[in-house]
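Asks: what shape does this take:
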Amino acid sequence: MADRLRVGLAGLGTVGAGVVRLLDANAALIERRSGRAIEVVAVSARDRTRDRGIDLSRFAWLDDTAALAGHDEVDVVVELIGGADGPALTLARGALSAGRGLVTANKAMLAHHGLELAALAEERGLPLKFEAAVAGGIPVIKGLREGAAANEIARVTGILNGTCNFILSKMEAEGRDFAEVLSEAQALGYAEADPTFDIDGIDAAHKLAILASLAFGTRPAFGDVGVQGIRHVLGADIAEAAALGHRVRLVGVAEAGPSDQKGGGLFQRVHPHLVPIDHPLAHVTGSTNAVVAEGDHVGRLLFQGAGAGAGPTASAVVADLIDIARGVVGTPFAMPAAALAAAPRADSGERRGRAYLRFTVEDRVGVLAEIAAAMRDAGVSIESLIQRGTSADGHALVAIVTHDGPERCVAQALERLRGSQSLAGQPLWMPILG
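Replies: Below is the predicted model of the structure:
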């Protein structure tokens, strides 16, 4: 057997403690599969006194997290701190600069600084692994980077945030509204006390930026991802979707088109969608994640499983450590960082498709005519229009499904209605997944 792989672990939260437990529980199996023992030798976290249910006395404790990067006994650093910048980025840069491999679950850091870190790792011939950064224990990074490496990927779609999917599934199953289900998700530990990153789509957008880079050979470009979360979705929207043979899901979509064509470039968006009942993503429920990749030779690939939690995420971290123990380095984003293209952002207005629009309106004569006129003047063709009964506050819901058409026309129609006295709230627009 080769010498053991010595790990410095930063962050001892749910996932960090899970990594220690997994390495302990499956030590013999991991050694057989990797050809060498993998052992944590040093750790760092904010609170040294906290009881994490694991024996930390056997590890060197470093109060200064950045010091892990230069620790003499550490071969590879595992960063589980989180955050796009700050201590996590300092540690990542320090580890690679000091000649240590890096394993991270930090999707925000990679979405913002992945190109820099990949170039630094490649310059020094070091591994930079991040399977745990997207979709927890699902091996989607390895699947795109290695399994589908011979394919040109046409499109990647995915349910990338378990909190949002849990909330939408619960609303669907029980006919409840968003705020009530969010409170329950927080009580059960599925949502953070401050759920903004989850419910506003930011977490999913970080992950989509990483997937798009791997799929299309482009630089991670979080700033180019259009983001809309789920906080404005009503139980009534989910009921209307069901009546139309669809389910509401927060879906990330990435698609690359020729930049010399109208609407071309890299399209990236996280947004609530109406998903047809016969689409694989319509059947993803609870906190599960799923990613669909469409290759020109392999066809449709579906990756599905637990997207978060101590066990699944720790499994992905340790899988990366096993690769490093085996001597697998590779290029972090499937091709050299210098070869990653700076793709222009696609004009979403040129995308064609059907859409669902919901308006909360004053229940009076002329409202439907005003909405229909705005649609007509913007060139939006209406497939169906449904008005539901008046609520206790005197408002009614109007749901519209459009025929196939460019998104800019829908945007123009909504702009025409901005400030209308007939509307009692902000309209909701959801694309219908094709």
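
Asks: going forward, measure contacts between C-alpha atoms and count neighbours the same way
Replies: OK.

Asks: the residue nearest to Leu62 when sequence neighbours are not counted: neighbour count?
Replies: Among residues not flanking Leu62 along the chain, Ser44 sits closest, at 5.1 Å (CA to CA, 6 or more residues apart in numbering). Residues within reach of Ser44, counting by other CA atoms under 10 Å, total 23.

Asks: now do Leu428
Replies: Applying other CA under 10 Å, we find 17 residues neighbouring Leu428.

Asks: which ones are touching it?
Replies: 232-233, 357-359 (CA atoms under 8 Å, 6 or more residues apart in numbering).

Asks: so which of the residues you listed is surrounded by the most neighbours?
Replies: Within these, most neighbours by other CA under 10 Å means Arg358, with 23 neighbours.

Asks: how about this one, so we can line them up?
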Amino acid sequence: MTSKPIGVAVLGLGNVGSEVVRILTENAEDFEARIGAPLAIRGIAVRRVDGDRGVPAELLTDDPAELVGRDDVDIVVEVLGGIDIPRKLVLSALEKGKSVITANKALLAEYTGELADAAEKSRADLYFEAAVAGAIPVVRPLMQSLAGDRVNKVAGIVNGTTNFILSAMDETGADYAETLAEAGRLGYAEADPTADVEGYDAASKAAILASIAFHTRVTAGDVYREGISKITSDDLETAKSLDCTIKLLAICERIVTPKGKERISARVYPALVPLNHPLASVNGAFNAVVVEAEAAGRLMFYGQGAGGAPTASAVLGDLVMAARNKFYGGRGPLESKYAKLKVAPMGDILTRYYVSMQVADKPGVLATVAAEFSKRDVSISTVRQQGSGDGARLVVVTHLAADSALSETVASLEQLDVVVHVASVLRLEGTTV
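Replies: You can find the predicted model right below:
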């Protein structure tokens, strides 16, 4: 006897939504076998129902609220994007006891707590594997596979657009503006790339990862953020000379303050990464996340971080889990927020710095510059001078020091007569000295 179908509402028919519907339709028998009951698409919410959308016209609706509220809908798949409208729809679904699968990192980074509370109250499932790194399974391993371990650090490349741009700049020697334009032509960058290149997208994902890894609610506003728009081809050339490359990193880690207090850090910025570090070889639009746990050690997750089909794969994995729970009467993992750790300010974080500055080509410059570092107990690892005359350039790499001390040092360098201009300031990650 065929089991009663599990009703699914799909909100959005863009790149991801279209792939979700296509795969569900083409592999209906496989999904039924995996779940124990058939999945039935009850409707697909779109902005406009006119035109050929490649799906049966009777499934289309421009009233997502009505679709979410239907009695024959058991699971809602939200792939709309944006925050305000999806928030209302997802909350409505959860309050009605319907399970929700979302790929909306911006929504989760701001309202995970509100959504998790609604899901817990109504005993509904909230899944969001696709919100962090496309097809790469990161959320579920953190929530389930490593639930018995202590995660100390999660760091990675979680934005394909910026990784494509930096990889292309590194390979071709082209400047940022030229490479961004090429990324747009190839479809890797949006018409307005701000969310990607200024680090907002990665910050949303960092907030989600930190919340899960450290059992603490973290929002996007808690994440320190810098983008890649100031990276130059000279920076990448210098990075090569230091046996490094440059990547936009999302870093979430436990730290202990000088007073012995446990805190967490969540930050996003472009950084020099040594070529022997596993993240250095992640190029193009690919993503990778490295997790460091006390018992498991270092784990690396790598793959397609964006795109319609890869993201749909993660959405459908969540859909199978939610549908099984509906069929068998189980529940997915609940939000874990017991730790309630505070987020440390960026100034308390120990980092290494790369500082590139145009300087006057005359005796005593190096001693004057070095004195500014010494005043704030920032130890210099290496110093290199490139060029001469008006084109003289000094590159300083430091040892580990408090980020506040390094920031103060950079500010003081700008005031020196012998420093014409501080061209670039980047952090160096992946080392321990």
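
Asks: superposed, what's their TM-score?
Replies: The TM-score (TM-score structural alignment, normalised by the length of the second structure) is 0.92; 425 aligned residues with a CA RMSD of 2.1 Å.

Asks: before we move on, back to that, who are the contact partners of the residue nearest to Leu62 of the first structure?
Replies: Residues near Ser44 of the first structure by CA under 8 Å, 6+ apart: 9-12, 61-65, 68.

Asks: give me the distance between the two termini of stretch 386-396 of the second structure.
Replies: One end of stretch 386-396 of the second structure sits 11 Å from the other (CA to CA, to the nearest Å).

Asks: what do you get for stretch 195-203 of the first structure?
Replies: 10 Å.

Asks: what does stretch 336-354 of the second structure give?
Replies: 37 Å.

Asks: so what touches it?
Replies: The contact list for stretch 336-354 of the second structure, computed with CA under 8 Å, 6+ apart, reads 211-212, 214-218, 222, 224, 257, 262-267, 272, 395-406, 424-429.

Asks: just the buried members of the residues you listed?
Replies: Taking 16 or more other CA atoms under 10 Å as the criterion, what is buried in the contacts of stretch 336-354 of the second structure is 211-212, 214-218, 222, 224, 263-267, 272, 395-406, 424-429.

Asks: in the stretch 1-150 of the second structure, which spans are helices?
Replies: Ranges of helices in the stretch 1-150 of the second structure, per DSSP state H, counting those that start in this stretch, are 15-26, 28-35, 64-69, 84-95, 105-122, 130-133, 139-140.

Asks: the last one against the first structure, how far on average?
Replies: On the superposed models, the aligned residues of the first structure are on average 0.8 Å from helix 139-140 of the second structure, with distances taken as mean CA distance after the TM-score superposition for the first structure.

Asks: tell me the helix or strand right after that helix.
Replies: Counting by DSSP states H and E, the next helix or strand C-terminal to helix 139-140 of the second structure is strand 151-157.

Asks: just name the closest of the contacts of Leu428 of the first structure to Ile199 of the first structure, please.
Replies: Nearest to Ile199 of the first structure among the contacts of Leu428 of the first structure is His232, at 9.9 Å by CA to CA.

Asks: what helix or strand is that closest one on?
Replies: Using DSSP H and E, no helix or strand contains His232 of the first structure.

Asks: ok, now which ones touch it?
Replies: 178, 428.

Asks: what does it align to in the second structure?
Replies: Superposed on the second structure with TM-score structural alignment, His232 of the first structure falls opposite Lys230.

Asks: what of Leu160 of the first structure?
Replies: Under the alignment (TM-score structural alignment), Leu160 of the first structure pairs with Val158 in the second structure.

Asks: quick check: closest non-adjacent residue to its match.
Replies: That would be Asn287: by CA to CA, 6+ apart, it lies 5.3 Å from Val158 of the second structure.

Asks: so who does the one you found touch?
Replies: Asn287 of the second structure neighbours (CA under 8 Å, 6+ apart): 133, 136, 156-160, 163, 302-305.

Asks: what's the offset of the lengthiest helix in the second structure from the middle of its chain?
Replies: Identified as the longest helix of the second structure according to DSSP state H is helix 308-328. Averaging C-alpha positions (CA atoms, centre = their mean, to the nearest Å) puts helix 308-328 of the second structure 21 Å from its chain's average.

Asks: what do you get for stretch 131-141 of the second structure?
Replies: Centroid displacement of stretch 131-141 of the second structure relative to its chain, using CA atoms, centre = their mean, is 10 Å.

Asks: re earlier: hmm, which of the contacts of Leu428 of the first structure are common to the second structure?
Replies: Here is what carries over to the second structure from the contacts of Leu428 of the first structure, by both residues aligned by TM-score structural alignment, their matches' CA atoms under 8 Å: 357-358.

Asks: got TSV for the contacts of Leu428 of the first structure, with distance to Leu80 of the first structure too?
Replies: Listed next are the contacts of Leu428 of the first structure as TSV, based on distance: CA to CA, whole Å:
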residue	distance to Leu80 of the first structure
His232	32
Val233	32
Leu357	40
Arg358	41
Phe359	43
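
Asks: nearest to Leu22 of the first structure among the contacts of Leu428 of the first structure?
Replies: Leu22 of the first structure has its nearest neighbour among the contacts of Leu428 of the first structure in Val233, at 38.6 Å by CA to CA.

Asks: OK, contacts around that closest one?
Replies: Going by CA under 8 Å, 6+ apart, Val233 of the first structure touches 178, 428.

Asks: how about 10 Å then?
Replies: By CA atoms under 10 Å, 6 or more residues apart in numbering, the contact list for Val233 of the first structure reads 168, 171, 177-179, 248, 272, 358, 428-430.
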